[in-house]
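J.: Here you go, sequence then predicted model.
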Amino acid sequence: MSDSENILLPPWEGPAILLVDLDAFFASVEQLDHPAWRGKPVIVGGDADARGVVSTCSYEARAFGVRSAMASALARQLCPEAIWTRGHFHRYREVSAAIMAILRDETPHVQQVSIDEAFMDVSPTAVNTEHPVAIARRIQDRVAALGVTCSIGVGVSKSVAKIASDRDKPRGLTVVYPGTEQAFLAPLPVRTMSGVGAAAEKVLKAHGIRTLGDMAAADAALLKRVFGKNGAMMRERALGADRSPVVVDDEVKSVSNEVTFAEDLTDRESIEAALATIAAKVGRRLRRKGLTGRTIAIKVRYDDRSVHSVQRQLATPTDDDLAFTPVLYAMIDDLWEPGMKIRLLGVAVTHFETEENSQESLFDASLFDESKAEEAAPLIEDDTKRRRLIENLDALRDRFGDDTVRFGFELRNQGNTTGSSSKNVEDYK
């Protein structure tokens, strides 16, 4: 950006927050790596014949009505000519890491919230006098040089920057200058604001509150009924007045893995086999990160799409899935009984030994019940033999791949997954 262009920018005083959102990220990386796919509809997601969902799709596919989280079967109906891929997540992590390095080169104040999204604090100071918009434009150019694009929202707060980043895509730059927050936010639907879900939207609309301007002027008692203790905070967000900081936090809060099944699990043997397979992946991730956790959790989504979770504390922190898998077997009694159908299973480990304070799991804490399962014996009771087996398995998988060695129970649900994936940030640190 030239000096003359910089001079023409209106002055910026006070906080300046950027939200950098990578455009159709997974699909963009696929088009980058497959030049023949550029300009064509590309869908990254699970099998349309196995209840998969769309992880993301290119803008060419979006023109047909395809959207993230849509059922793959519906996406195929809307865009039958699309190019499909289950994705190459090691490649997405690689490109994401390169982009996050660019952001941290611009400022140390970066908060990555997912593989394709990060907040940045670029507030002007006596030392940093560069205009926030100039920084945003340079970031877009540097990211584009890698072969993908990003859209950026610029505002005085994280909530304003987040909403602004969604206003113009792809490669959009939406700037909300200090003092214009209320004019920008007021006409927008309440659902635009993070934290306003479908249930809250329904109650607000029933009271005539349809826009963020309406919400900013709403009765405090009503907002408290709708949002609980966060009522005042949501009003501040609607006014563009919240000042939640950009938190630089490289600590992993939890390590988890979850699987959606093409056919519902209906018997205990299949459920235990799935738990063991998922737990093995979590244990391997823990060992790679050098972490041991004291809390384990199970998340279940049933065939009616309702979700429930349980967690329990272990006697000592561990990264040993062969030790905590039998505990998961016992915990499942709090979530399942014969006749129930399970669509998704997840396992998480948190409360790491190195943490001074308790950290929340990736699973929604409001769904947790404390499990009352009794202590269960490890799959192999001899600690030395068990540890030696784990080390040998890890070494083989490091060298030849995760599927090199598999237990018999892992074969029970082989092929019974949708191939869909999430974008949890902890998997990319």
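T.: Arrived safely, thanks for sending.

J.: For the rest of this, base every contact and every neighbour count on C-alpha atoms.
T.: Noted.

J.: Identify each buried residue in stretch 241-253, please.
T.: Within stretch 241-253, the residues scored as buried using 16 or more other Cα atoms under 10 Å are Ala241, Asp242, Val246, Val252, Lys253.

J.: then this one, side by side with the first:
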Amino acid sequence: MDCFFVAVAVRGQPQLEKVPVAVAHSGNAGSSEISSCNYMARAKGVSAGMFMQTAKELCPDLVVLPYQFDAIQRVSFQIYDVFFSHTPFVQAVSCDEAFLEFGKGTDGMEKAKTLRQEVFERTGCAASVGVSFNILLAKLSSRKAKPDGIYQVGDPDQAAKFMLSLDIQDLPGAGVKTRAKLEALGVEDIRQLVSMTKGELVQSIGKALGEMLYNYARGRDVRPLSMESNMMRKSVSAVVNFGIRFENWENATVFLSALGEELSHRLRNLKVRTKCITLLIKKRAEGAPVEPSKFMGHGICDNFSKSHVLTEETDDQVMIGKICIELLRQFNFPSEELRGVGVQATKLVSHTQSINQRGGQLFEGWLVDSAQSPAIMTSSHPPREPTASEQDERERKTEDELGVDVNRNDFAATTFSQIDTGVLEELPEQLKREILASYGRVAPSRTVKTSHQLPPKRKTNGKTLLRRKHPAQNIFDSKSNSRLARAIHAPIEESRKVDALNDIRMSQVDSEVYYSLPFAIRNEIDRYAKKRKPTSKVIPIPRPNVPSDTSPKQVLDKKLAPVLPSIEDMYAKLVESLPVAVSNNESDNERPVDNIRARSAAFDAIYSRISIEVENRTLDQALRMLRFVRRKCLSTSTCADLADVLKRGFNHILTLVNQDIRRNFNGALSLRLVAPLE
């Protein structure tokens, strides 16, 4: 947008269209700073950041308008509504600037004209549009298009000529220090920069910056559009750079504690916690005046920062304040030399997601599979007393399920998570109370299930054994889907707040079942097995032949990071399993179990691969994989049966990925980004 703050302020005031206008806090205070000004004011030397006194000397007829933050926010939303109505591929840069991507064959100039017209009709503000085939050229073209115009760089030949017309300072990343290094090499313009080899640039200014400027000078930019920033903010800050004048160390610590309290308040409002605290300091530069030209301003300063990474995310104001005070102590600056203080929180984690909670939710759906044991169905009627034969059968089933020798009294050697709660619920009341008392538990009270309420899955902390006695269920079968949905969405009762995964022992896990699990779930089991705190009071049996974590073999295994398969290879395996699965027009019930397992395993593997990207917070990669699978599912659908299998499989993957994103980012992928198959 052109002079965005000014454009919003002058809407509906045609008398201000032909006069120099600026937006600032005050038009009378000489030390008030210009935030934005229109092109007529710029033509007279006025610029953003200039003191009002200087601006009035350069332009006596300057009209100063106040900020209109509510209107600015409203107009910004309207602008992005226009953007998303044309394409889902939008990378937000600021409140008035964004990159938009369109498919091949799109007429860039016509699309730019349409966007400009719609933005003006919705907001009354003019927009400038740059059109090109990569992010760098689109950005530079938009600068060329200002004010109120369109500029296009259509092909590489035109890009080469366009780049030669620019200055080095126009390139992103070419700051004052970088330009000084280039000038020391005799490079003063783009043409001289293009004449340098990549090796010369890398040797002179470093590998990353040298390679970037080598490509930028030639109009090359391979960066993809990034939409991750649209999902969740990456930092929260509380910064004060005005009026900082500490007389002693006590003043500084009191202020930092208050700043930590403010940051904590902002984190809680956003429902996030932080794992990294950064202290930002402005210190009066050596030789700078003690009192700057702007009253109580920071003046000429040197900027410093220091970070502290937490072992666990937090939003506690006391902890944040203590960390900031300790970081300030490490700087060892005189308190009276400080001119600006800020606290920044990064590595944000949503309240609804943490590592342990995340693992519990994923693994819980597998633990409470209703195929292993019936869920507890509560009723308003009292339970029927079992007959003697039923009692014997249930006791025999308990003995088989738990692997307990009933002739020995060794309840203490069995964790509560090993008990089948379905069996426990149907035992006689006296026996059930004795079992619960032996574990220090209180018998759960029954609740009434009305016709409009869903029955709770469990009423205690109990979970079934990891060892399965039945084949793994097809997660893409409609019945399995409903079970999985209940496992994900059903609320966890207060009595299950203790993390039952801490009771998992690797000795309980059937190795055959373990290695048939998806990669992501096996990782969770491994993590909990390593981090588990012992919950039993029984002394473990020593195992002399088990290598320690520091053995050469385990150290070598830790260094060898697994190579993840590509989504293309995983989809190819899915396609290989499909012709067998849908052959002869058989129904799901008639098909061999192995074929159904192969199909389910292929879809499950694809979901697990995408979920790893979500956990790693690389949403761009997750979105790319989802779009690839969706596109392939559409193009591979050669018959009705195959199309139905692919549609149900992809839609289920999309649902699970959205649930993962909701837990990690408090949001979900928009239908404009990736839509289910219909």
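T.: Alright, I've got the coordinates. Small disclaimer: the values here were computed from a predicted structure and weren't measured.

J.: re earlier: among the buried residues of stretch 241-253 of the first structure, which one sits closest to Gly197 of the first structure?
T.: Asp242 (18.9 Å; Cα to Cα).

J.: what's the counterpart of that closest one in the second structure?
T.: Using TM-score structural alignment, the equivalent of Asp242 of the first structure in the second structure is Asp221.

J.: Quick one: residues in contact with the longest helix belonging to the first structure.
T.: Identified as the longest helix of the first structure according to DSSP state H is helix 268-289. Residues from elsewhere that reach helix 268-289 of the first structure (Cα atoms under 8 Å, 6 or more residues apart in numbering): 255-259, 265, 292, 319-322, 325, 328-329, 338, 345-349, 394, 409-410, 412-413.

J.: To what extent does that helix diverge from the second structure after superposition?
T.: Here the mean offset of helix 268-289 of the first structure against the second structure after fitting is 3.6 Å, by mean Cα distance after the TM-score superposition for the first structure.

J.: Work out the gap between that helix and the centre of the chain.
T.: Distance, stretch centre to chain centre, for helix 268-289 of the first structure: 20 Å (Cα atoms, centre = their mean, to the nearest Å).

J.: Could you do stretch 605-617 of the second structure as well?
T.: Stretch 605-617 of the second structure sits 12 Å away from the centroid of its parent chain (Cα atoms, centre = their mean).

J.: Check which residues of it are buried.
T.: Neighbour counts using 16+ other Cα under 10 Å place Ala605, Ile606, Tyr607, Ser608, Arg609, Ile610, Ser611, Ile612, Glu613, Val614 of stretch 605-617 of the second structure among the buried residues.

J.: Just the residues you listed: which are in helices?
T.: Mapping those onto helices (DSSP H) picks out Ala605, Ile606, Tyr607, Ser608, Arg609, Ile610, Ser611, Ile612, Glu613, Val614.

J.: Tabulate those in JSON lines, adding columns for distance to Pro552 of the second structure.
T.: As requested, those are exported to JSON lines (distance: Cα to Cα, whole Å):
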{"residue": "Ala605", "distance to Pro552 of the second structure": "31"}
{"residue": "Ile606", "distance to Pro552 of the second structure": "34"}
{"residue": "Tyr607", "distance to Pro552 of the second structure": "34"}
{"residue": "Ser608", "distance to Pro552 of the second structure": "30"}
{"residue": "Arg609", "distance to Pro552 of the second structure": "30"}
{"residue": "Ile610", "distance to Pro552 of the second structure": "33"}
{"residue": "Ser611", "distance to Pro552 of the second structure": "32"}
{"residue": "Ile612", "distance to Pro552 of the second structure": "28"}
{"residue": "Glu613", "distance to Pro552 of the second structure": "30"}
{"residue": "Val614", "distance to Pro552 of the second structure": "33"}
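
J.: Gly209 of the first structure maps to what in the second structure?
T.: Careful, residue 209 of the first structure is Ile and not Gly. Checking TM-score structural alignment: Ile209 of the first structure goes with Val187.

J.: That match: what's its closest spatial neighbour, skipping adjacent residues?
T.: Excluding its sequence neighbours, the residue lying closest to Val187 of the second structure (Cα to Cα, 6 or more residues apart in numbering) is Leu193, at 6.0 Å.

J.: Double-check that that neighbour belongs to a helix.
T.: Yes - judged by DSSP: H, G, I helix; E, B strand; the rest coil, Leu193 of the second structure forms part of a helix.

J.: Show the contacting residues for it.
T.: Val187, Tyr214, Ala217.

J.: Check which helix or strand the second one maps to.
T.: Using DSSP states H and E, the secondary-structure element containing Tyr214 of the second structure is helix 207-216.

J.: List of residues touching that helix?
T.: With contact meaning Cα under 8 Å, 6+ apart, helix 207-216 of the second structure is reached by 136, 171, 173-174, 193-194, 197-198, 201-204, 221.

J.: rerun that using 7 Å as the cut-off
T.: Residues from elsewhere that reach helix 207-216 of the second structure (Cα atoms under 7 Å, 6 or more residues apart in numbering): Lys198, Leu201, Val202, Asp221.

J.: Show me the strands in the second structure, by range?
T.: With strands called from DSSP state E, the second structure shows them at 21-24, 34-37, 63-65, 90-94, 97-100, 129-131, 150-152, 235-240, 272-284, 301-314, 338-350.

J.: Quick one, which of the ones you listed gets closest to Ala112 of the second structure.
T.: strand 129-131 (6.3 Å).

J.: so that closest one corresponds to what in the first structure?
T.: Mapped onto the first structure using TM-score structural alignment, strand 129-131 of the second structure spans residues 152-154.

J.: mean deviation of the matching stretch from the second structure?
T.: Mean for stretch 152-154 of the first structure is 1.1 Å (mean Cα distance after the TM-score superposition for the first structure).

J.: List the contacts of that stretch.
T.: 16-21, 136, 161-162, 164-165, 172-176.

J.: can you do 6 Å?
T.: Ile17, Leu18, Leu19, Val20, Ala161, Ala164, Ser165, Leu173, Thr174, Val175, Val176 (Cα atoms under 6 Å, 6 or more residues apart in numbering).
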